[in-house]
Every structure is written in structure tokens, then in C-alpha cells.
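J.: Sequence first, then the predicted structure:
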Amino acid sequence: MIKVQAEDFIVADEYNKLIKDNQQDGAVVFFVGMVRDFNQNSKITSLTLEHYPAMTEKSLAQLEVQAKQKWQLGRVSIVHRFGRLELGEQIVFVGVTSMHRKSAFEAAEFIMDTLKTTAPFWKKEQTTDSEHWVEAKQSDTEQAQKWQE
């Protein structure tokens, strides 16, 4: 399940969608990313995420397919928000189910690492002094590349 939306999501609802009528999977792993107040030596006041809708959904759907090819997964859920987000607001939910925990943990990490470097989202941080577009971090690229080895 892939959703790209401006509205906030409720973690409990997303979790329940992963487990409803799902007696075959023994592991559920999820990650929630939030807007934090500090990044790259700047005090953040808010974050704006922009995207190209058709390309974004396609990119996230490909991530789901790749994860299911690498691991034996039951369900995969990716919810990503766009628009202006304030400090402490949720940005992204990635959830996976699997028969075994190792696959679930690895798949969730793979999806998040790869999403950060390949999904067509553009971030603009608002700070106490100005606003600026966020450049990709080398550490994120290196983290995503480890899955290609």
C-alpha cells in the first residue's frame, strides 16, 4: 500500500492495516520519521516537501517491489506526506510484515534508506534566519548503496 498525502496519518491505523486478517506473518516492523528542530548546523522552524505526484507514486511502488524481491514479505505500507510540516509532525511511515523478524527489520531499513535517496521529494527547510533547499547527504547515499552490494 502506497500513499502520498498532505494529511497526517495515525500510526495505530497504519499498523492495524498491516496486521488485519494476517495470521501468516509473525513480525511487524515500522518506522516513523518526524520533523526535527536541527539539521546541518541550522535551527529548523518548519519543513516543506514538494513532489511530482505520478513519479513519486511510481518510485515508491518500485521500492515495494524491490523489497518483496529481496525478502519474503507479507505486507508493505509506505505513507509519505508533502506540503508544509511543522516541528514534531510526522513525515513518513514505512511498515512491513514478514514471517520472520530479520526479514522485516532489513526490508524496513532498505525501504527507508533507498527512499531517502531515490524518491522524488524535494525538501525546503525554513530556519530562524532563512530558507533553503536541502541537498542530499553523502551519508544517506552511502547507506543506500550498501543494499546494492
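T.: Okay, I see it.
J.: From here on, just use CA atoms for contacts and neighbour counts.
T.: Noted.
J.: ok, Ile2 touching Thr56?
T.: No: the criterion here is Cα atoms under 8 Å, and Ile2 misses it with Thr56 at 9.9 Å.
J.: Between the two, which is the more surrounded one?
T.: Thr56 (19 against 16; other Cα atoms under 10 Å).
J.: does the more buried one count as helix, strand or coil?
T.: helix (DSSP: H, G, I helix; E, B strand; the rest coil).
J.: Looks to me like Leu60 is in a helix.
T.: Yes: under three-state DSSP, Leu60 falls within a helix.
J.: need the strands for this protein, in chain order.
T.: Counting by DSSP state E, the chain has strands at residues 2-5, 27-34, 38-39, 42-51, 73-81, 83-86, 90-98, 121-127, 131-133.
J.: can you redo the ones you listed as CSV with distance to Gln143?
T.: Formatted as CSV, the entries for those read as follows, by distance: least, Cα to Cα, whole Å:
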stretch, distance to Gln143
strand 2-5, 23
strand 27-34, 16
strand 38-39, 18
strand 42-51, 22
strand 73-81, 19
strand 83-86, 25
strand 90-98, 17
strand 121-127, 18
strand 131-133, 21
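J.: try this one side by side with the last:
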Amino acid sequence: MSGGHRKDDYGPVDPATVTDAVDSTMETSSSSTKEDAALQIFHPYRIQVDQSKWFNFLKKDRWYDPDIADPLLNGGNWSVDNAKVWEVLSISLELVDRMLKASIEDKNDTIEMMLFGLIGNWHYVTARPEPMPGAHILLLTEPT
């Protein structure tokens, strides 16, 4: 199955080319599209999204939605309010949420640095000459 970015991935489903996977998961008709068929195969096996458990900064209402008059996605805007865009994006955000929570739980060094590091002015930290004017340095704390 293609990733859905080629011209051949759109248009009506040809009943003569319907695979067993499509046949067992959806009823095809003359109005069925290849995109709908691919989504119906994908849905039973995809990652289950639960936005209620996400960090607040990942949730749908926190995403900036530009008001663009130009349609960018098959007649719709590239927006979290576009159901097809959100359907794909929400899976990625579910994975990001899971990875961040797992990294925090494992006390990952990079997460510790982002949470407990400090960016300071170069001249407050050392007497050595600045590598460039107005340089800053990241100060890390030792995890306890």
C-alpha cells in the first residue's frame, strides 16, 4: 500500500483490483475512493489516540490555525480543523506524548537537561573570551 502521496492513490476504486484486505474491511461501491479504502484498512490496526491523556501543549486546541483562503489539501485547508489532517497528525502527537512521558519516567539525560538546564550569559559564567559578541552558554545541573 502506498503512502498516499501519488496521483494513483486517488480516484475511484476499481472493483477488479480490490485486494482481500480491502474486501474484508469495507464494502466497495462505485463511489468508493482509493483513499477511503486505504483508511478503512488502516483503522483497525492503527495506534489508538487518547487526547485526554496528552500533555496540554500537544492538544488540538493549542495548535495555531491560520486562516488561509487557498485550499492546500484536496479542496481543504491544511488545518487541524480538517478531519483528514487531524486524523493523521493526532497519531503522530500520540506517539510524541508517549515518547516524552517514557523519557521523563526513564530520567533521560536530554529531558533532564531541557527541564533543569539554565542558559546564562557567557561573561557571567567564565572569564574566558566570548566566542562571539553576546554569547550564551547552557549550564547543566547534575541529576540527583
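T.: Cool, got the structure. In this text the structure is predicted, and so the values were computed from the model without any measurement.
J.: TM-score for this pair?
T.: For this chain pair, the superposition-based TM-score is 0.22 by TM-score structural alignment, normalised by the length of structure 2; 64 aligned residues with a Cα RMSD of 5.7 Å.
J.: thinking again about what came up before, for the strands of structure 1, which one ends up most surrounded?
T.: Among the strands of structure 1, ranked by average contacts under mean count of other Cα atoms under 10 Å, first place goes to strand 90-98 (a mean of 24).
J.: helices and strands around it, which ones?
T.: helix 11-19, strand 27-34, strand 73-81, helix 101-118 (3 or more Cα pairs under 8 Å, 6 or more residues apart in numbering; DSSP states H and E).
J.: one more time with 7 Å
T.: strand 27-34, strand 73-81, helix 101-118 (3 or more Cα pairs under 7 Å, 6 or more residues apart in numbering; DSSP states H and E).
J.: buried stuff in stretch 90-105 of structure 2?
T.: The neighbour-count check on stretch 90-105 of structure 2 (16 or more other Cα atoms under 10 Å) flags Ser90, Ile91, Leu93, Glu94, Asp97 as buried.
J.: Just tell me which of the strands of structure 1 ends up closest to Ala107 of structure 1.
T.: Within the strands of structure 1, the stretch nearest Ala107 of structure 1 is strand 90-98; the backing value is 7.2 Å (Cα to Cα).
J.: starting at the chain centroid, how far to that closest one?
T.: Distance of strand 90-98 of structure 1 from the chain centroid (Cα atoms, centre = their mean, to the nearest Å) equals 7 Å.
J.: One more: stretch 68-76 of structure 1?
T.: 16 Å.
J.: ok, and what's touching that stretch?
T.: Met1, Leu18, Asp25, Glu64, Gly95, Val96, Thr97, Ser98, Ser103, Ala107 (Cα atoms under 7 Å, 6 or more residues apart in numbering).
J.: How about the last one, nearest residue that isn't a chain neighbour?
T.: Among residues not flanking Ala107 of structure 1 along the chain, Ala67 sits closest, at 5.8 Å (Cα to Cα, 6 or more residues apart in numbering).
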